[in-house]
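In: no FASTA, just this:
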C-alpha cells in the first residue's frame, strides 16, 4: 500500500481523505467541488445551505465561500440559538468566515427544501445557489466518485460513515465489481436507503445501522474511550459523530466474524474533525471524559 493509505493492521487500512484540505477536508471538499463550478457557471455570487449547530457542512461551505469569493448564508436548525450569548466553535468559525445566519425552528427546518420555503428565502436574501443539507446532490455524488482510485481496487470492502448518503453513493458508483461498500449511519432511521438508491448505480452495498450510539451527535463512554485509544495507538484522530462510530463498528464486526477471512478493508476517513471541539464542550458540561 502507498502513503495515502494508513495500515492499521494486516487487514484494515484507512484512506485519510481528511488530509486533503485544512478546513474543507474529506468528503466536504469532494461534495463542493462540482457545486462550486456550477455556481460559477450560473454566475451566482452567494451560496445558501442548511445545517445544525455542529454541522461540518456549515463550516465547510463558510470557508469555501471565503476562499473562493462567495457570500454565504447558513439556515441553522434551532431558533433558540439566535438568543444564545455565545456561539459554539463550529458556528463561530463559520461566522469568522463571513457566513450570515438565519436561525429557524425545528418545525420549519423540516420543510426547508419545499418550494414555498425556498421562495421565502429568495425574497429575503435575493438570488443564491442552493446547496442541500449535508451537500448531497448529483454534483456532490460526482465529486465523491473521485475518492477511490485504481489502487483501491485491491480491497474487498470499502467502509464509510453515512450522513446524508452522498459519499457512499459516490463510492458505490466508482467501486469495482468484486467490492462491497458498507455504510455506517450516524443517524437513527431507515430513510437513508431510499436516499442512496436515488444516486447509486449498483447494488453492492449495505448499511449497518447499529452503531449510531443513540443518534446524531450522541456518544457514550465506550465510544470516547475507543476514539482516544485509537489515536494513542495509531496517531489517527477520529471525530465522535462520523468516523469514530465507523471505526468502532468495523472492529466490532471483525470480532463477530462479519468479514470474510483474510479480506482487506479500506475505511474512508471523511474528516469532520472540527466537530471534536464542540463535542468536548458538551462532554465537559456533562462531566464526561473528553476527546483528546
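Out: Cool, got the structure. Note that the structure is predicted; figures quoted are calculated from it, not measured. Numbers count the residues shown, from 1 in each chain.

In: can we go C-alpha only for contacts and neighbour counts from here?
Out: Noted.

In: ok, residue 53 to residue 125 distance?
Out: As defined by Cα to Cα, to the nearest Å, residue 53 lies at a distance of 21 Å from residue 125.

In: show me which of the two is the more surrounded one.
Out: For residue 53 and residue 125, the more surrounded residue by other Cα atoms under 10 Å is residue 53, and the numbers stand at 19 against 12.

In: would you confirm that the more buried one contacts residue 89?
Out: No: contact between residue 53 and residue 89 fails when scored by Cα atoms under 8 Å: they sit 9.2 Å apart.

In: which residues do those two both contact?
Out: Jointly contacting residue 53 and residue 89 under the rule Cα atoms under 8 Å, 6 or more residues apart in numbering is no residue at all.

In: can you pull out the helices in the stretch 1-150 of the chain?
Out: Using DSSP state H, counting those that start in this stretch, the helices of the stretch 1-150 of the chain run over 27-41, 56-68, 89-96, 106-109, 115-125, 138-144.

In: surely residue 217 meets residue 243?
Out: No: contact criterion Cα under 8 Å: residue 217 and residue 243 do not qualify, at 11.7 Å.

In: neighbour count winner among these two?
Out: A side-by-side neighbour count of residue 217 and residue 243, using other Cα under 10 Å, places residue 243 first with 25 against 16.

In: any idea which residue sits dead centre in this protein?
Out: Residue closest to the average C-alpha location in the chain (Cα atoms, centre = their mean): residue 163, at 5.7 Å.

In: that one and residue 287, how far apart?
Out: From residue 163 to residue 287 the distance is 28 Å (Cα to Cα).

In: one more: residue 21?
Out: Where residue 287 is concerned, residue 21 sits at a distance of 33 Å (Cα to Cα).

In: quick one: which of those two has more around it?
Out: Each of residue 21 and residue 287 has its neighbours counted (other Cα under 10 Å); residue 21 has more, 12 against 9.

In: give the contact list for the more buried one.
Out: Residue 21 makes contact with residue 29 under the criterion Cα under 8 Å, 6+ apart.

In: leaving out chain neighbours, which residue sits closest to residue 167?
Out: residue 144 (5.4 Å; Cα to Cα, 6 or more residues apart in numbering).

In: then residue 171?
Out: For residue 171, the nearest residue in space outside its immediate sequence neighbours is residue 145; the separation is 5.5 Å by Cα to Cα, 6+ apart.

In: below is an additional structure, to be compared with the one above:
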C-alpha cells in the first residue's frame, strides 16, 4: 500500500487542505513507524543482529510496529514494557496481545525502573538476560529514524505552504523539517505537555522555518476529552477518514481550529500528515468504556 494526499473539503474557506494518508502504508507497521523503522532494520541486518529490543507503554504503536516488523523481516523481538502490573493482563490489552501473537517477548518493569532504561547498567542487565540485540529507542526516534521520515514528503508535496504533523518524540517532524523546501513552514502539534520537545528537535535539524503549536494536547499524552472524541467521530462521519485520539486526531483538530481563527493567510495550501496509530483506538475505547464515557466510532 502507498500513502496519498486526500483532499478535505472546507466550507466557506479559501484554504486548500489535504491529509497525507501515511496510515495506509502497512496494516501494523503504520505511518511514521514504518518510516522510523526502515533504516533501523537495515542497520540491524548490516550489524548481523537477529534480535530487536525496544521500550514502550501499554498501548504503544511503536511496540506493536516493532513486533510486526520482527515477524515480517525475521527478527526476534523484545519489548520492555512500562508497568509491572501489565504482565498479568496481556490478554486484556489488544496492543500487547497482538504484539505477543507476532512473537514479541515482554519484560515488564516498574515505572521507577523504566525511568532508567537507557543507563549502561540497565542495558547490560538486559543483555545478560536476552543476549545481544539491536536497541531501538522508545518511540523509535534516532538519527536513522529521522532519515526515514525525510521520505514522508514527495515532489507532489512541494506545492504546499504549510506542513502539519503531530509531535511525540520529535523524530517525525525532524525528518519533515530536513526535507521541506524553501518557503514551506512546518508546524508541529505536540501531544504531550512541556517545552522540552523544541530542544530535542534541534538536535536533529538545521532548518529554522518551523514552529510548535502547543495548545492542542488535550491534557497530555494519552489524554482525551469528550470534545476530541466527538470531533474524531464527526470527522469520520463526514470524510470517512479514521483519526487516532493520541496523535493525528489532536493535530487535525488543531489545524481546523486555527483555520477557523484565521491563523493561516488567504489561499494557503496546507497538508496534514496522518502518522497512523489507529491500532490504539481499541485500547482507548476500553478505557473510555470503563469510565462510562463516549467512545471513538470509526467503524461502519
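Out: Thanks, I have the structure now. Bear in mind the structure is a predicted one, so any value in this text is a computation, not a measurement.

In: returning to that earlier point: quick one, what contacts the residue in the second structure that the residue nearest to the centre of the first structure lines up against?
Out: If you follow residue 163 of the first structure across to the second structure using TM-score structural alignment, you land on residue 168. Residues near residue 168 of the second structure by Cα under 8 Å, 6+ apart: 139, 190-192, 247.

In: need the next SSE after whichever helix or strand residue 248 of the first structure is part of, C-terminal direction.
Out: When secondary structure is defined by DSSP states H and E, residue 248 of the first structure falls within helix 243-255. On the C-terminal side of helix 243-255 of the first structure, the closest following helix or strand by DSSP H and E is strand 265-268.

In: please tell me which residues of the second structure that following strand aligns onto.
Out: For strand 265-268 of the first structure, the aligned range in the second structure is residues 270-273, judged by TM-score structural alignment.

In: what lies in contact with that stretch?
Out: 5, 15-22, 157, 160-166, 248, 252.

In: related to what we said a few turns ago, so the residue nearest to residue 171 of the first structure versus residue 31 of the first structure, what's the distance?
Out: Between residue 145 of the first structure and residue 31 of the first structure the distance, using Cα to Cα, works out to 10 Å.

In: the two: which is more packed in?
Out: The neighbour count for residue 145 of the first structure versus residue 31, taken as other Cα under 10 Å, is higher for residue 31 (27 against 22).

In: mind telling me what that one corresponds to in the second structure?
Out: Applying TM-score structural alignment, one finds that residue 31 of the first structure aligns to residue 36 in the second structure.

In: quick one, strands of the first structure?
Out: Using DSSP state E, the strands assigned to the first structure run over residues 6-7, 12-15, 46-51, 71-77, 100-104, 129-130, 157-162, 180-185, 205-207, 265-268.

In: make a markdown table out of the ones you listed and add distance to residue 59 of the first structure.
Out: Converted to a markdown table, those look like this (distance: least, Cα to Cα, whole Å):
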| stretch | distance to residue 59 of the first structure |
| --- | --- |
| strand 6-7 | 26 |
| strand 12-15 | 22 |
| strand 46-51 | 9 |
| strand 71-77 | 9 |
| strand 100-104 | 12 |
| strand 129-130 | 16 |
| strand 157-162 | 18 |
| strand 180-185 | 21 |
| strand 205-207 | 27 |
| strand 265-268 | 20 |
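
In: out of those strands, which is closest to residue 235 of the first structure?
Out: When these are compared for distance to residue 235 of the first structure using Cα to Cα, the nearest one is strand 6-7, at 10.1 Å.

In: got the contact list for the closest one?
Out: The set of residues external to strand 6-7 of the first structure that reach it, using Cα under 8 Å, 6+ apart, is 13-16.

In: any chance of those residues in TSV, plus distance to residue 75 of the first structure?
Out: Shown next, in TSV, are the contacts of strand 6-7 of the first structure (distance: Cα to Cα, whole Å):
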residue	distance to residue 75 of the first structure
13	37
14	33
15	32
16	30
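
In: reformat those as CSV; add distance to residue 168 of the first structure and neighbour count.
Out: Shown next, in CSV, are the contacts of strand 6-7 of the first structure (distance: Cα to Cα, whole Å; neighbours: other Cα atoms under 10 Å):
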residue, distance to residue 168 of the first structure, neighbour count
13, 17, 20
14, 15, 19
15, 14, 21
16, 16, 19
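
In: between those residues, which sits nearest residue 102 of the first structure?
Out: Where the contacts of strand 6-7 of the first structure are concerned, and distances follow Cα to Cα, residue 102 of the first structure has its nearest neighbour in residue 16, at 33.4 Å.

In: so what's the aligned partner of that closest one in the second structure closest to, chain neighbours aside?
Out: Using TM-score structural alignment as the criterion, the counterpart of residue 16 of the first structure in the second structure is residue 21. Here the nearest residue to residue 21 of the second structure in space, its sequence neighbours aside, is residue 3; by Cα to Cα, 6+ apart that works out to 4.9 Å.

In: contact partners for the one you found?
Out: Residue 3 of the second structure neighbours (Cα under 8 Å, 6+ apart): 20-25.

In: distance of it from residue 32 of the second structure?
Out: The gap separating residue 3 of the second structure from residue 32 of the second structure is 11 Å, by Cα to Cα.

In: residues touching the counterpart of residue 144 of the first structure in the second structure, list them.
Out: Residue 144 of the first structure maps onto residue 149 in the second structure when the alignment is built from TM-score structural alignment. Counting by Cα under 8 Å, 6+ apart, residue 149 of the second structure makes contact with 32, 35-36, 171-176.

In: and residue 149 of the second structure, how close does it get to residue 220 of the second structure?
Out: As defined by Cα to Cα, residue 149 of the second structure lies at a distance of 24 Å from residue 220 of the second structure.

In: ok, the nearest residue to residue 29 of the second structure once chain neighbours are set aside - how many residues close by?
Out: Distances taken as Cα to Cα, 6+ apart place residue 65 nearest to residue 29 of the second structure, at 4.5 Å, with adjacent residues excluded. Neighbours of residue 65 of the second structure under the rule other Cα under 10 Å: 26.
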